[in-house]
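this one's structure only:
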């Protein structure tokens, strides 16, 4: 466990726990709500909030707290220090133009996929996606494209950390079913999911490799069942998604696919 490591700083862990407790369901929580959500004492949460306030990352409004725009700078530092994001943007724009659908870059973080870059289109879907959004790897095309070529230990770690909740009609809900899907992804070279993360959402994703050949991200394209059936979307978009991912891989110095 991390807190048993002599180099582990628990106060930093608690600070991040408080920051991460702000979400779309709790955009302006009270101190008591933050204490409940983080399992920390109210005095501890109060000290953390006051420290974050002095650093400019949170602001108080009566008994409520909110994040400040300074939090966005953390994500900006990530983008600035990772060539993957900057290099991916022209490919995402190109993919979105070719498919007339949203295009995204995803990276693996724990058992989740994090949206690292995105070119949206104006469609109405219930899922609210922006850069920094986290989605479970097991229920997404991006997660499967990342895991299909990942080391076995990474796959087993993600499986162990996944709750396999049934999020929609077709959600994969077991480790064995996920492993079977990963086999399918390796065979066809891309991942396709429909009605797994949410009803009506269809998504395609293909792996992006770096100069060593390792998968470091995925390019994905998504649509709704109101616009396409899964097979229609496969026929219309799979080639574009794979070609864009391969082109980005080449940009990063990857050997020929």
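Good, I have the coordinates. Because the structure is a prediction, the values reported are computed rather than measured. Numbering: from 1, shown residues only.

hey, let's count contacts and neighbours off CA atoms from now on
OK.

where along the stretch 151-257 of the chain do the strands fall?
Along the stretch 151-257 of the chain, counting by DSSP state E, counting those that start in this stretch, strands occupy 191-194, 201-209, 215-224.

how many neighbouring residues does residue 227 have?
11 (other Cα atoms under 10 Å).

format the strands of the stretch 151-257 of the chain as a markdown table; extra columns: mean neighbour count and distance to residue 147.
As requested, those are arranged in a markdown table below (neighbours: other Cα atoms under 10 Å; distance: least, Cα to Cα, whole Å):
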| stretch | mean neighbour count | distance to residue 147 |
| --- | --- | --- |
| strand 191-194 | 25 | 10 |
| strand 201-209 | 28 | 9 |
| strand 215-224 | 26 | 9 |
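
ok, and here's another one to check against it:
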């Protein structure tokens, strides 16, 4: 087919190769968007935290341009900075939850998550911290029909879930204090902890014992238990979680039957992240 015979929809796919360096312009090509995406893509598992200069070097952009993109990402909640280093935040996952299955973090975790769900015959989730909430980035369910309102990409208040306790326990003291100062602890069920003093104590307990269990604080009739997933630096980067109906297992039974399997699975995922 000659180029002149292309339909309009085909012409969209046949855009010219336009780059900032070429000096070419096309009304259908947004250079600033392409550059912003390139900045996001510069971060990966081996380079999850970078200075402005490092991002500029990896993207072959000027420091001034990279600075604008990074500060925009920070302002919009897609990145964070401690004044020197920048890193992406979980909110960036909103840009493509339909493609989560192709992301490294899910590729690493999913086989273990699936195996744990099958072994326990309970629902299993992986969550990351997203401001004052947790965001679920991986899941596995079984043939048991259980009404659990947790979907891939959904969020839950950190104070009311065991994943939140685990993730908050991994924060540096200043960030944890900032969370406790600013958090609004909504009473979601009659069991939800709304005292900041009590929550701080539970987070400290989680830090000491290395796991957390929450009994019907997010949803009446639902218990959950979580353990940390750590990166090569020993930082808590995610929480592995098992949920089950309260009629099926008591909290003591969850500790006896679920916790050993949960800790083993979390440890295996953490070891995989060292590779």
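That came through, no problem. The shown structure was predicted, so the numbers you read here are calculated from the model rather than taken from an experiment.

re the thing from before, how about TSV for the strands of the stretch 151-257 of the first structure, with distance to residue 176 of the first structure added?
TSV is the format used below for the strands of the stretch 151-257 of the first structure (distance: least, Cα to Cα, whole Å):
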stretch	distance to residue 176 of the first structure
strand 191-194	17
strand 201-209	21
strand 215-224	22
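
how about residue 161 of the second structure, what's its partner in the first structure?
Residue pairing (TM-score structural alignment): residue 161 of the second structure is matched to residue 140 of the first structure.

again, but for residue 178 of the second structure
In the first structure, residue 178 of the second structure lands on residue 157 (TM-score structural alignment).

one more: residue 152 of the second structure?
When the first structure is aligned by TM-score structural alignment, residue 152 of the second structure is paired with residue 131.

I figured its match hits residue 116, correct?
Yes. Using Cα atoms under 8 Å, residue 131 of the first structure is in contact with residue 116, at 5.4 Å.

of these two, who's got more company?
Taking neighbours as other Cα under 10 Å, residue 131 of the first structure and residue 116 compare with residue 116 leading, 23 against 15.

so whichever strand or helix holds that one versus strand 215-224, what angle?
Secondary structure from DSSP states H and E places residue 116 of the first structure in strand 112-119. Angle of strand 112-119 of the first structure versus strand 215-224, following axes from the mean of the first three to the mean of the last three Cα atoms, to 10 degrees, is 70 degrees.

what helices or strands is strand 112-119 of the first structure leaning on?
Counting contacts by 3 or more Cα pairs under 8 Å, 6 or more residues apart in numbering; DSSP states H and E, strand 112-119 of the first structure packs against helix 83-99, strand 102-109, strand 134-136, helix 141-147.

and the ones you listed, which is most packed in?
Ranked by mean neighbour count under mean count of other Cα atoms under 10 Å, these are led by helix 141-147, which reaches a mean of 30.

residues contacting that helix, please?
Residues from elsewhere that reach helix 141-147 of the first structure, judged by Cα atoms under 8 Å, 6 or more residues apart in numbering: 106-108, 112-113, 136-138, 154-155, 181-182, 185, 190-193, 203-207, 215-220.

average offset of that helix relative to the second structure?
The superposed helix 141-147 of the first structure is, by mean Cα distance after the TM-score superposition for the first structure, a mean 0.6 Å from where its aligned residues fall in the second structure.

still on that earlier bit, residue 33 of the first structure: which of the helices and strands packed on strand 112-119 of the first structure is closest?
Nearest of those to residue 33 of the first structure, taken as Cα to Cα: strand 134-136 at 22.0 Å.

now which residue in the first structure aligns to residue 132 of the second structure?
Following TM-score structural alignment, the counterpart assigned to residue 132 of the second structure within the first structure is residue 111.

circling back to that earlier point, out of the helices and strands packed on strand 112-119 of the first structure, flag the one nearest residue 37 of the first structure.
That would be strand 134-136 among those, by Cα to Cα, at 18.3 Å.

starting at the chain centroid, how far to that closest one?
How far strand 134-136 of the first structure lies from its chain's middle: 5 Å, per Cα atoms, centre = their mean, to the nearest Å.

run through who's touching it.
The contact list for strand 134-136 of the first structure (Cα under 8 Å, 6+ apart) reads 111, 112, 113, 114, 115, 143, 162.

in the first structure, what residues pair with the helix or strand in which residue 38 of the second structure is found?
According to DSSP H and E, residue 38 of the second structure maps onto helix 31-41. Using TM-score structural alignment, helix 31-41 of the second structure lines up with nothing in the first structure.

okay, buried residues for that helix please.
For helix 31-41 of the second structure, a neighbour-count test (16 or more other Cα atoms under 10 Å) marks 35, 36, 38, 39, 40 as buried.

what distance do you get for the last one to residue 153 of the second structure?
Right, the one you point to is residue 40 of the second structure. Applying Cα to Cα, to the nearest Å, the value for residue 40 of the second structure to residue 153 of the second structure is 19 Å.

same thing with the first one?
Summarising the geometry, the distance separating residue 35 of the second structure from residue 153 of the second structure, computed by Cα to Cα, is 26 Å.

thinking again about what came up before, ok, and the closest non-adjacent residue to the match of residue 132 of the second structure?
Distances taken as Cα to Cα, 6 or more residues apart in numbering place residue 158 nearest to residue 111 of the first structure, at 4.7 Å, with adjacent residues excluded.

residues contacting that neighbour?
With Cα under 8 Å, 6+ apart, residue 158 of the first structure has these contacts: 110, 111, 137.

so what's the last one up against?
In this case it means residue 137 of the first structure. 108, 111, 112, 113, 143, 144, 158.

columns distance to residue 88 of the first structure on top of the residues you listed, output as JSON lines?
Shown next, in JSON lines, are these (distance: Cα to Cα, whole Å):
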{"residue": "108", "distance to residue 88 of the first structure": "16"}
{"residue": "111", "distance to residue 88 of the first structure": "23"}
{"residue": "112", "distance to residue 88 of the first structure": "20"}
{"residue": "113", "distance to residue 88 of the first structure": "16"}
{"residue": "143", "distance to residue 88 of the first structure": "18"}
{"residue": "144", "distance to residue 88 of the first structure": "19"}
{"residue": "158", "distance to residue 88 of the first structure": "25"}
